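S.K.: Show me how the following folds:
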Amino acid sequence: MSTPERPVASPCVNICALDDDDICTGCQRTVEEITRWSRMSNDERRTVLGLCHERAKASGLVWMIGKTPGR
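M.R.: Modelled structure (predicted):
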């Protein structure tokens, strides 16, 4: 019998404020993603985490090591 997979942890960082596009400035999730998180499968959660990372990169909050911002 295999051990069930642990739930993927929420990216919440307790900085809960929405920007003009209704994206949380702390975790980079949409309102819909935040409200659905507890009902998502781990695969859905991993997809959302990837989207959060892309949003953070696009907004300049995260940049890749070895890359110069703006290039």
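
S.K.: hey, let's count contacts and neighbours off CA atoms from now on
M.R.: OK.

S.K.: buried ones in the longest helix seen in the chain?
M.R.: Counting residues, the longest helix found in the chain (DSSP state H) is helix 42-58. By 16 or more other CA atoms under 10 Å, the buried positions in helix 42-58 come out as 45, 48-49, 52-56.

S.K.: Next, the structure of the following sequence, for comparison with the previous one:
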Amino acid sequence: MPNPSPLPLPAILSPCVGICRLDARGLCEGCYRTGDEIARWRSMSETERSHYMDVVLPARESV
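M.R.: Below is the predicted model of the structure:
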């Protein structure tokens, strides 16, 4: 019996939580992305989005 093809990884969803206001630093109060990052999100590679979700945004949230 042949091995089945591995399933593709699901696309990384947006970190948006529906609180869409930029603070004095220019970061969204809900997801901690800049306006530019929000605009570019859909065109980012899966690797870049994963980096934001795992490293960049959690670091900003803790500040």
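
S.K.: which residue in structure 1 lines up with residue 44 of structure 2?
M.R.: Counting by TM-score structural alignment, residue 44 of structure 2 corresponds to residue 40 in structure 1.

S.K.: and that match, how far is that from residue 46 of structure 1?
M.R.: When distance is defined by CA to CA, to the nearest Å, residue 40 of structure 1 is 10 Å away from residue 46 of structure 1.

S.K.: ditto for residue 57 of structure 1
M.R.: 17 Å.

S.K.: Over to residue 30 of structure 1?
M.R.: Counting by CA to CA, the gap from residue 30 of structure 1 to residue 46 of structure 1 is 14 Å.

S.K.: neighbours of whatever residue of structure 1 lines up with residue 9 of structure 2, just the number please.
M.R.: Aligned by TM-score structural alignment, residue 9 of structure 2 pairs with residue 5 of structure 1. Residues lying near residue 5 of structure 1 (other CA atoms under 10 Å) number 7.
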